[in-house]
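[1] Pasting the sequence and the predicted model now:
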Amino acid sequence: MQWGQFLDHDFVHTPEASGVENGETVPITCCEDGVTEVSPNDPGNDCRPIDVSQDPLSTAQGRRCMRFVRSLVASRECLVGPREQMNQVTAYIDGSGIYSSSDTAALELRTHEGGLLDSSANPLPREGARPFLPREECEHSQDSVCYIAGDERVNEQPALTSMHTLWLRVHQMTASKLAAINPHWDDETLYQEARRIVGALLQQISYNEFLPVVIGDSQVRRFNLHSAPGHDNTYDSTVDASIANSFATAAFRFGHTLVKDIFQGSRGREVPLVGSFDDPHALREPDTGPSDLLAGEAGVDAEPIDAFLVTSLSHLLFAQQGDALGFDLMALNIQRGRDHGLPAYTTWRQACGLSVPFTFGALAGIMPSSYVDLFASTYSRVEDIDLFPAGLAETPAPGSLLGPTFSCLLAQQFSNAKHGDRYWYQNPNQPHPFTPEQLASLGRVTLAGIMCSHLRLTHLQPHVFLAVSYIETASSECFECGVSAAITTDRFARFHLTTTTTTRLIVDTLLQIASHHHLLS
């Protein structure tokens, strides 16, 4: 789930509409007290609260509505037509969550020395000198420290903040190695080259490790998503890599159902999700730092993919410890789909070339009968069912975590993101492409290797998107970070990687870059 959210924030961010007070842009006041639905600062009538007057949990707290503000309208050349929403970040997998999509913000995140990003001292003695993200005061918790990254959602929950911390360290190490072997390079060159390597690693890991687990090898092959070694000359200038609304507002939110109520730290320490929204205080405490939380997340099973969310998301979203009630993420996701005008679930089945159910009974071959009963009792017609809950309810496709509809929508979007990106890391026809040797070196780096190199870990399974229990739970299926550990089963021998090896692979990449002409010249 952590990689999915980190990746999502790299290429999707739809802001909500803003209000105006005294000529200044401010958040719209909308059902802030759970009762008042009319907003005093909403010139566009964008406050559309969700009616919860029939919900016993809400009424018990004296709450009749849930805050919901429509997404910001994107500008269009034509004044008439459907409402379109804005994507505030680049629609490519390019590390914008690390570096920002804004030139101004990107400059503010840099030290302007040695190609490095700004950082802060590590507060955990056991972490050594590994850097932390730069700090700022928390907006929602004045007694805690929050962090700054290229995406403003960095503090949304502590495991996400940990992932940002990991990739800050990857950039810093890469820039430092480049500086050591290229002492004549200036700050700008070092920064841009390190950023380019980081972006390539994000693409390579997403397509070679993450996607096959989520949508299955069949869809990966069908849409040519696997990043084989060497150059890939499949860039198509006619492909629109913009983010589809169905992907951003429904399909790629599948990760919400994977979330657990508790983050697992080390030595038995746990961090409740409630109390950690926009408050990453746990990262400064022993046994729940970035290394502990990311290793913990890699070592436990996620919640199963289904049409239900854990209590921390379905009743207590953005709540703090002691709060009786928060927001309901399932309700917000469904309402957001309606706000964006997403067609119904059956429309997307048809668009994906799948069978289209015209009766509730026809859903029985698509999803478990318990879901069929729930949808039949909630919706008047099959054609009215919202995409998000129905997509989650589908029986997973063979080899996939997702049902056929969401697998289709993800595969199409990731195909567009790859084949519509002129700067895709394997494209030989972009300005200053990577060499085959550099691509081979990049392709040998895994997320497990990166975690071993930049976190305080001793053991980690070689495929971090598969829980240890999934790969037969034998200790031989894990490798020791920094120690050469033999793999006793041939099945996993190809995953054998140590910290030393991982570091050498990245250094190999840097040396290969240094040995060729100046890539920015």
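    Cool, got the structure.
[2] Going by C-alpha atoms from here, please, whenever you check contacts or count neighbours.
    OK.
[3] where do the helices sit along the stretch 101-250 of the chain?
    For the stretch 101-250 of the chain, helices defined by DSSP state H, counting those that start in this stretch occupy the ranges 103-108, 158-181, 187-205, 211-215, 217-222, 245-249.
[4] okay, those helices in JSON lines with mean neighbour count next?
    JSON lines is the format used below for the helices of the stretch 101-250 of the chain (neighbours: other Cα atoms under 10 Å):
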{"stretch": "helix 103-108", "mean neighbour count": "13"}
{"stretch": "helix 158-181", "mean neighbour count": "23"}
{"stretch": "helix 187-205", "mean neighbour count": "21"}
{"stretch": "helix 211-215", "mean neighbour count": "21"}
{"stretch": "helix 217-222", "mean neighbour count": "16"}
{"stretch": "helix 245-249", "mean neighbour count": "20"}
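[5] Could you export those helices as CSV, including distance to Gln54?
    Output for the helices of the stretch 101-250 of the chain, formatted as CSV (distance: least, Cα to Cα, whole Å):
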stretch, distance to Gln54
helix 103-108, 44
helix 158-181, 34
helix 187-205, 45
helix 211-215, 36
helix 217-222, 42
helix 245-249, 26
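[6] ok, structure two:
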Amino acid sequence: MDPQNETTPATEEAVPGYESTADKPDRPGAFQRWYDHVTDDWSREKPWYELPKVLGLAQLIGIRDTLRQHNLYDTSRMPAVDATTAPPFEERFLTERTPDGSWNDLEHPEMGMANTRFGRNVPIEDTHRDDDRMLIPNPREISLRLMTRDELKPATAGNAIIASWLQFMIHDWFRHGTSPTDRPWVMPPVEGDTWPDPPVQVMRVPDDATTPPDATGPRTWINTNTHWWDGSSIYGNDRASQMFLREGAGGRMRLVDGLPPIPNDPAADPTRVPGFWLGLGMMQSLFTHEHNAVADHLAAAHPEFDDETLFQKARLVVCALIAKIHTVEWTPAVTAHPTAAEALHVNWYGLAGQKLHDFVATFSKNEALRGIPGTDTEDYGVPYALTEEFVAVYRMHPLIPDDFDFRAAADDAPTLGAKQFSELTGPHAVPILRSVTLGDLLYTFGTMNPGLVTLHNFPRGLQMYTRPDGKIMDMAALDITRCRELGVPRYCEFRRLLHLTVPATFDEVTSNTQWAAELAEVYDGKIEDLDLIPGVMSEDLPEGFAFSDTAFRIFVLMASRRLNSDRFFTDAFTEDVYTPEGMAWVRDNTMGTVLSRNCPELSPFVADLPNAFGIWKRAGA
């Protein structure tokens, strides 16, 4: 492991009742090193998705081990001033998630909290921003020539709730903050462009205020969300936001006309933040209802619990259920290859599988056998943080359709009728959320397909997206610009640093000869200039995948890490912390039961589906 990655022994005073894991070894043994080396070489000759399932799983395990050892880099130890610090310890932090994400790690309480730095999955020295090439090739030209959708290329195995869920997760995990309006990146004009108010501009990412003024070298950026999988998209990232959202009785959260409350101050209104749309509002509403169902269930079992205890226990349960749904339902729906689906189930249930999991968990802490939840917390020698590369591969806007046909779950009759995506964004979504039942909205999304994350499939409504403040953005050009700005390596270097084979020509990127020719023309034949986003969108997809294998490598690493490093999924994933009833709720529920419980009219559509993110039959079909 690189010396810059090694964790310094904890210097904080001991937390009462907490057993330190600082001396836990983080270097692999000789057999694991040999195994990882063999599977790394093997994967270059024959990728996991072309192998029988058992061999593919064996290869993915080795790939994950290699990534853990070589692709976790800590930015928190780079020079800093006025860095965010954790509040003083309180004993209740042992059994509840804090609003700002502090004290999840009891030795390093600031780890993963809101307003701390993003980490990296590539060496920090390889994340320099190349200002001389920031606009080469022109991101607007890439958008127009490579991204523009003529008609939706559907991901036929899944439904459009997949796109809603993704936005729901992103709002939980990461946000770079509000961009300053000075010094925007200004796109050169493109011949024939119909942009209504040229030039096309992309606002910059806010600077990291903790970087010393005289600092040199690669830059760092701040995540204004907590880095943990803690439901901050429904609970907020600070105490004030959380209290505004709470009912104040029975551990419940407020609902106004069936929706989470909206602040009166427009500056604090989440529906006016770019990125809010109907799909996100649906998920926030659904899981606020789910929180209240959990709180009521715990209140009936524990009349001695006060409002605060009920809220905190219900929050733990909902966060764990969300993590489980994402791991064993959402991700297998967008990576619907038998080997990938099995690997993701192993993350949660282990090789023992769902049926034997509880039995094996009574005597084993082995992650491979029983899954990650309930094992020892592990950060693999690198303080936990979400990474800029993780953000980059989650730029999956093509999942979103442009056209929606709103219908009723009862009889498939039109409700709102046909709507375009642009009519469902920002404050436009609020009247729809209030006037149409949640069940009917979810039915509409459940009976239509999302898009594949490929070239020529970017939503038209996002290529010319009107923000709530009236400004127009090209999100495809923004995605390209943002990766360059944040120092995410371009496609070839990205693959090189993730231990993948590197194409020498555009024809080696994709078997689609037309796409290869278009890439070569836009990038002037320079394969090393190919950006990450169009690169991964060009690849031939593994069977059942909605996105590329290159992007999946970050999933392989970070999907496990978000569980391994979180105390509330590992050491504290117990009945003492969650309650027996809470642990049973996580164990027994799925996305299908969440939908059926909170929208009973949806039961006929999801009851017999193995995965509620699969396409639903229409009413009467």
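    Nice, I can see it. This is a predicted model, so every value here is computed, not measured.
[7] TM between them?
    Here the TM-score for the pair of chains, by TM-score structural alignment, normalised by the length of the first structure, is 0.73; 421 aligned residues with a Cα RMSD of 3.1 Å.
[8] Indicate which one of the helices of the stretch 101-250 of the first structure is closest to Phe11 of the first structure.
    Ranking the helices of the stretch 101-250 of the first structure by their distance to Phe11 of the first structure (criterion: Cα to Cα) puts helix 245-249 first, at 9.2 Å.
[9] hmm, who's touching the closest one?
    12, 253, 333, 336-337, 340, 342, 409-410, 413 (Cα atoms under 8 Å, 6 or more residues apart in numbering).
[10] tell me the SS of the aligned partner of Pro489 of the second structure in the first structure?
    By TM-score structural alignment, Pro489 of the second structure lines up with Pro343 in the first structure. On the three-state scheme (DSSP: H, G, I helix; E, B strand; the rest coil), Pro343 of the first structure is labelled coil.
[11] I'd like the distance between the aligned partner of Met330 of the first structure in the second structure and Phe31 of the second structure.
    Under the alignment (TM-score structural alignment), Met330 of the first structure pairs with Ala476 of the second structure. Going from Ala476 of the second structure to Phe31 of the second structure by Cα to Cα, to the nearest Å gives 45 Å.
[12] Of these two, which one has the most company?
    With neighbours defined as other Cα atoms under 10 Å, Ala476 of the second structure and Phe31 compare such that Ala476 has more, 28 against 9.
[13] Just give the number of residues close to Phe434 of the first structure.
    Phe434 of the first structure, neighbours per other Cα under 10 Å, totals 25.
[14] just the one 10 residues further on next, same as before
    Burial measure for Arg444 of the first structure: 18 neighbouring residues, criterion other Cα under 10 Å.
[15] The residue nearest to it when sequence neighbours are not counted: what's it in contact with?
    Nearest residue to Arg444 of the first structure, sequence neighbours excluded (Cα to Cα, 6 or more residues apart in numbering): Leu505, at 7.1 Å. Applying Cα under 8 Å, 6+ apart to Leu505 of the first structure gives the contacts 441-442, 444-445.
[16] so which helix or strand takes in Gln438 of the first structure?
    Gln438 of the first structure belongs to helix 436-443 when assigned by DSSP states H and E.
[17] The second structure: matching residues for the following helix or strand past that helix?
    Moving toward the C-terminus from helix 436-443 of the first structure, the next helix or strand (DSSP H and E) is helix 447-454. The alignment of helix 447-454 of the first structure onto the second structure (TM-score structural alignment) spans residues 591-598.
[18] what's next to the matching stretch, contact-wise?
    Residues outside stretch 591-598 of the second structure that contact it (Cα under 8 Å, 6+ apart): 286, 289-290, 325, 329, 602-603, 606-607, 611-612.
[19] Mean per-residue distance, the helix holding Gln438 of the first structure versus the second structure.
    Once superposed with the second structure, the aligned residues differ from helix 436-443 of the first structure by a mean of 5.0 Å; criterion: mean Cα distance after the TM-score superposition for the first structure.
[20] Isn't Arg561 of the second structure up against Asp379?
    Yes - taking Cα atoms under 8 Å as the definition, Arg561 of the second structure is a contact partner of Asp379 at 7.3 Å.
[21] where exactly do the strands run in the first structure?
    In the first structure, the segments counted as strands under DSSP state E are 18-21, 24-27, 50-51, 65-66, 135-137, 145-147, 262-264, 270-272, 459-460, 479-480.
[22] Could you dump these into JSON lines with distance to Ser369 of the first structure and mean neighbour count added?
    Listed next are the strands of the first structure as JSON lines, based on distance: least, Cα to Cα, whole Å; neighbours: other Cα atoms under 10 Å:
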{"stretch": "strand 18-21", "distance to Ser369 of the first structure": "42", "mean neighbour count": "17"}
{"stretch": "strand 24-27", "distance to Ser369 of the first structure": "42", "mean neighbour count": "12"}
{"stretch": "strand 50-51", "distance to Ser369 of the first structure": "28", "mean neighbour count": "17"}
{"stretch": "strand 65-66", "distance to Ser369 of the first structure": "31", "mean neighbour count": "25"}
{"stretch": "strand 135-137", "distance to Ser369 of the first structure": "49", "mean neighbour count": "13"}
{"stretch": "strand 145-147", "distance to Ser369 of the first structure": "45", "mean neighbour count": "22"}
{"stretch": "strand 262-264", "distance to Ser369 of the first structure": "30", "mean neighbour count": "20"}
{"stretch": "strand 270-272", "distance to Ser369 of the first structure": "33", "mean neighbour count": "17"}
{"stretch": "strand 459-460", "distance to Ser369 of the first structure": "39", "mean neighbour count": "20"}
{"stretch": "strand 479-480", "distance to Ser369 of the first structure": "42", "mean neighbour count": "23"}
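[23] Excluding sequence neighbours, find me the nearest residue to the aligned partner of Leu313 of the first structure in the second structure.
    Aligning on TM-score structural alignment places Leu313 of the first structure opposite Leu462 in the second structure. Excluding its sequence neighbours, the residue lying closest to Leu462 of the second structure (Cα to Cα, 6+ apart) is Met475, at 5.5 Å.
[24] cool, Ser53 of the first structure as well?
    Distances taken as Cα to Cα, 6+ apart put Arg64 closest to Ser53 of the first structure, at 4.4 Å, once the chain neighbours are dropped.
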